[in-house]
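Undergrad: With the sequence up front, the predicted model follows.
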Amino acid sequence: MGGTLARAMLAAGHTVTVWNRTKGRTDELVAAGALEAQAPSSAVAASPLVVMCTIDKVACETVLQMSEVSGLLTSKTVVNLSTGSSDDARRISEFVEQQGGRYIDGGIMAYPRDIGKPGTTILYSGNEPGFSEHRKVLQSMAGNAVFLGNDAGTASVVYLALYAYYFGAVTAFMEGAALAEKAAVGPEAFRKLSGIVETMLADGLVDITRRLNEGNYSGDQATINVHHAGQTAVREAYIQDGIGYETTKAYMSYLEKAQREGNGDKDIAAMYSAVKTRN
C-alpha cells in the first residue's frame, strides 16, 4: 500500500522522497521519479509532510522514536496511515507533539487499486492546522479526505468500525451466494440480485437510526420476534444444504438476547442495546 500511495503523489506532481526498511523495495518508485532516502531520518528531513504506512502503528512508532528521527520532528506534520488502535494513535500523537511536530492519524478505506481516485476515502483526525495545510497533497492519495476532528484516536475507531461493517457484509454475501448456488443461481447472478437487498438496507438503516435517535421502538413494521421466526427458516436452509452460516448465527444470537431483555415485541432497532454490551 505504501508504494501505491507514493505513486499517487508522484502522479499528482509532488516531490516524493521514499524509504523502506527492505532493500530494493523502492526501486520501482525511484524509476517513476521518487527520490530515495538511505535512512528514515533522511526521508523525514526531506519534507515538511511525512506520510507513513507500515504494517501497524507500533512499527510506525518505533521508527519515529529513533533518536536520529525524533530530533527532526519539530515543525513536521506526520500522517500515519497504518492500522492500529485509538490508544496507539493518541500515544504516538502525544510523542510527536512533544517533539514539536503535528500528528494526524488516518484510515485508508480502500484497496490499492483505488488509491489516487477522486472518490476514494481516507479518514483523518488529529492536528487540524496540519490537515488543512497539506489537504491537497492528501487528496492526491484519495480525493475524499474526511477530517473527523482533533482527537487523533477518532479516525482509527471509525476506520475499524466501518471495516467491521464491510467485512461482515462481505461474509454474509458469500454465505448467501453459497445458498443461492444450490438453486443454480451463480455468484455473479446473485451479485446482480443483491442490489434489491442493498436498496432495502439503505432504507432500513435510515429507519433504524431515526428510531434510535427518537427512542421509538414500536414494532409497527416487523418485531424482533417476527425477525427471529424468519431467520430460523434461513438457518434451517443452511443446515439442510450443509453451508456455513456464521453471520446468521451471530444475528440470531443478538435477536435472542433482545428477546431475553424483553424486547421481542419491539422493532429491530431495539436489538442495538443487545449489541452494545457483551454480557
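TA: Cool, the structure landed. On a predicted model such as this, the values are computed, not experimentally measured, just so you know.

Undergrad: CA atoms for contacts and neighbours, from now on please.
TA: Noted.

Undergrad: how close does residue 155 sit to residue 52?
TA: Separation of residue 155 from residue 52 (CA to CA, to the nearest Å): 15 Å.

Undergrad: more neighbours, these two?
TA: A count of neighbours by other CA atoms under 10 Å puts residue 155 above the other of residue 155 and residue 52, at 28 against 22.

Undergrad: Going along the chain, name the strands of the stretch 101-250 of the chain.
TA: Assigned by DSSP state E, counting those that start in this stretch, the strands in the stretch 101-250 of the chain fall at 102-109, 121-126, 144-147.

Undergrad: out of those strands, nearest to residue 28?
TA: strand 102-109 (22.4 Å; CA to CA).

Undergrad: I figured residue 190 hits residue 179, correct?
TA: No: with contacts defined as CA atoms under 8 Å, residue 190 does not count as touching residue 179, sitting 9.9 Å away.

Undergrad: picking up where we left off before, nearest to residue 256, of the strands of the stretch 101-250 of the chain?
TA: Closest to residue 256 of the strands of the stretch 101-250 of the chain, according to CA to CA: strand 102-109, at 32.7 Å.

Undergrad: what angle separates the closest one from strand 121-126?
TA: In terms of direction (axes from the mean of the first three to the mean of the last three CA atoms, to 10 degrees), strand 102-109 departs from strand 121-126 by 150 degrees.

Undergrad: What lies in contact with strand 102-109?
TA: Residues outside strand 102-109 that contact it (CA atoms under 8 Å, 6 or more residues apart in numbering): 75-83, 89, 92-93, 96-97, 120-127, 130-131, 152-153, 155-156, 159, 163.

Undergrad: next, the one to line up against it:
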Amino acid sequence: MSVPDKCVSVIGCGNMGSKIARVLAGSRFTWAWNRNAARVDRLAPFGVHRAGSAGSAVAVSRTVLLVLADYEAAEAVLAEVPASAFEGTTFVNLITGTVTEATRFAQFINQRGGDYLEGSIWATPSMIGDPGTVIACSGRESVYLESRSVLRTLGGASCFLGAEVGLANVMEAGFPGAFCMAAHAAFAQLARTAADSGASWDAIAAAVEPAVDLLAKSLHESVARLSKGAHETDQASIDVYLAAALKYDQTLRDGRGNASSPFIGALISVLRKASGDGFGELGPSALGVDRAFRSQPNT
C-alpha cells in the first residue's frame, strides 16, 4: 500500500499525545490510536482520525510518534503489529525513560525493519507547537532529517543531539528533568516562604524574570568554562557561594516559617565538600569537575 508522505500517526492519547495529535492535524493527515478509543474520538473536531488498531496506525503512516506511559507499554502494543508494517516507517519514541530502555527498544524496532529516533520533549502539553519548544532527538541523523519537519511542527526549536540513541534520555534527565524540576520545586517552596514573610505575589512574580536572567547568564559562563577546563574566576567563587548559602539558610530559619529549605541544605552540603577539597577559590563551574560533588547518595 502506498503511504502519503504527509500522513503521520500518534499512538497514545493522554494529555501530551492528544496535544501532539491536535497540532499535527493542523498541517498533516493525522491518525491516532489509544486503547481507550474515546480519547481519540474527542480529537475528531480537530481533524484527528481514529485508527482501528495500533497495526493500522503504523500501516498508514511513514512517521509514527509513540506517546505511551512507558517502554513496556510501547513494546506490548507494537508486539501485536505485523513485522511487515515496520518496513519504511520511522518510529519517534517520546516516552521518558533510561538509556538502557532506549537502547533495547531501538533494537526491538530495528529488528522488525523500522527506523528509530529517541525523542525527548522539553515542554508541557500547552507548549507543543510553539516556536521555542524543543524536542531533542538522538539516533541516526539521516532518520532525524527525514522526520525534522514533523518534529519542528511540534516544537520550532527541535534539534538533533547525536548518534548515541540514549543521548536524548541523558539530556532530558539532566536539563528539563533534574535541573528544571528541582528549580521548580525549590521556587514553589521559597515563593511560599517569601509570601508568608510578607512579600506580595506581585513582587514574587516580578522576581522571576531577573532571577532566570541571572541564572541563564551564569550557566552560559559555566558551559564556556567547563568546555575549556578553566574555572578560575574574578566573580563569585565557591567559597562566596557557601558563605551566602549559610546566610540564606539562617534567614529562612529566622523567618515566620522558622524552617529552611531542603534545597538549601543540599546546596550547602555540595559547596562544603567542594571547598574542603580545595576548590573554594574557583568558580561554581568547578562543581562539574569532581564526580564526588555529583554523586550524593539518595535519601
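TA: Alright, I've got the coordinates. In this text, all values refer to a predicted model and were calculated from it rather than measured experimentally.

Undergrad: tell me the most buried of the strands of the stretch 101-250 of the first structure?
TA: Ranked by average neighbour count under the criterion mean count of other CA atoms under 10 Å, the strands of the stretch 101-250 of the first structure are headed by strand 102-109 at a mean of 26.

Undergrad: who touches the equivalent of residue 215 of the second structure over in the first structure in this structure?
TA: The alignment partner of residue 215 of the second structure in the first structure, by TM-score structural alignment, is residue 201. Applying CA under 8 Å, 6+ apart to residue 201 of the first structure gives no contacts.

Undergrad: Residue 208 of the first structure versus residue 201 of the first structure, what's the distance?
TA: 10 Å.

Undergrad: Same check on residue 121 of the first structure?
TA: Residue 121 of the first structure is 25 Å from residue 208 of the first structure, by CA to CA.

Undergrad: On the three-state scheme, the residue mapped onto residue 89 of the first structure from the second structure is what?
TA: Aligned counterpart of residue 89 of the first structure in the second structure: residue 102 (TM-score structural alignment). Following DSSP: H, G, I helix; E, B strand; the rest coil, the label given to residue 102 of the second structure is helix.

Undergrad: Surely residue 102 of the second structure touches residue 165?
TA: Yes: Residue 102 of the second structure is within contact range of residue 165, at 6.8 Å (criterion: CA under 8 Å).

Undergrad: quick one: the helices in the first structure?
TA: Counting by DSSP state H, the first structure has helices at residues 2-11, 27-31, 40-45, 57-64, 67-70, 86-98, 128-133, 135-141, 154-181, 187-214, 224-241, 246-260, 272-276.

Undergrad: Please name the residues that touch the nearest residue to residue 86 of the first structure once chain neighbours are set aside.
TA: Nearest non-adjacent residue to residue 86 of the first structure, counting by CA to CA, 6 or more residues apart in numbering: residue 153, 4.1 Å away. Residues in contact with residue 153 of the first structure (CA under 8 Å, 6+ apart) are 85-90, 105, 125-126.

Undergrad: what residue of the second structure matches up with residue 166 of the first structure?
TA: Using TM-score structural alignment, residue 166 of the first structure pairs with residue 180 in the second structure.

Undergrad: Neighbours of that match, how many?
TA: Residue 180 of the second structure has 15 nearby residues by other CA under 10 Å.

Undergrad: what's the spacing between it and residue 186 of the second structure?
TA: Here the criterion is CA to CA. By it, residue 180 of the second structure lies 10 Å from residue 186 of the second structure.

Undergrad: Please apply the same query to residue 136 of the second structure.
TA: For residue 136 of the second structure, the distance to residue 186 of the second structure equals 25 Å [CA to CA].

Undergrad: And residue 214 of the first structure? What does it align with in the second structure?
TA: Aligned counterpart of residue 214 of the first structure in the second structure: residue 228 (TM-score structural alignment).

Undergrad: residues near that match, how many?
TA: As a burial measure, residue 228 of the second structure scores 9 neighbours (other CA under 10 Å).

Undergrad: ditto for residue 31 of the first structure
TA: Residues contacting residue 31 of the first structure under the criterion other CA under 10 Å number 9.

Undergrad: One more: residue 262 of the second structure?
TA: Number of residues near residue 262 of the second structure (other CA under 10 Å) recorded here: 12.

Undergrad: Ok, the one 4 residues further on next?
TA: Summarising burial for residue 266 of the second structure: neighbours were counted as other CA under 10 Å, giving 12.

Undergrad: again, but for residue 69 of the second structure
TA: Counted with other CA under 10 Å, residue 69 of the second structure comes out at 15.

Undergrad: wait, it sits on residue 94?
TA: No: in this structure residue 69 of the second structure lies outside contact range of residue 94 using CA under 8 Å: 9.8 Å.
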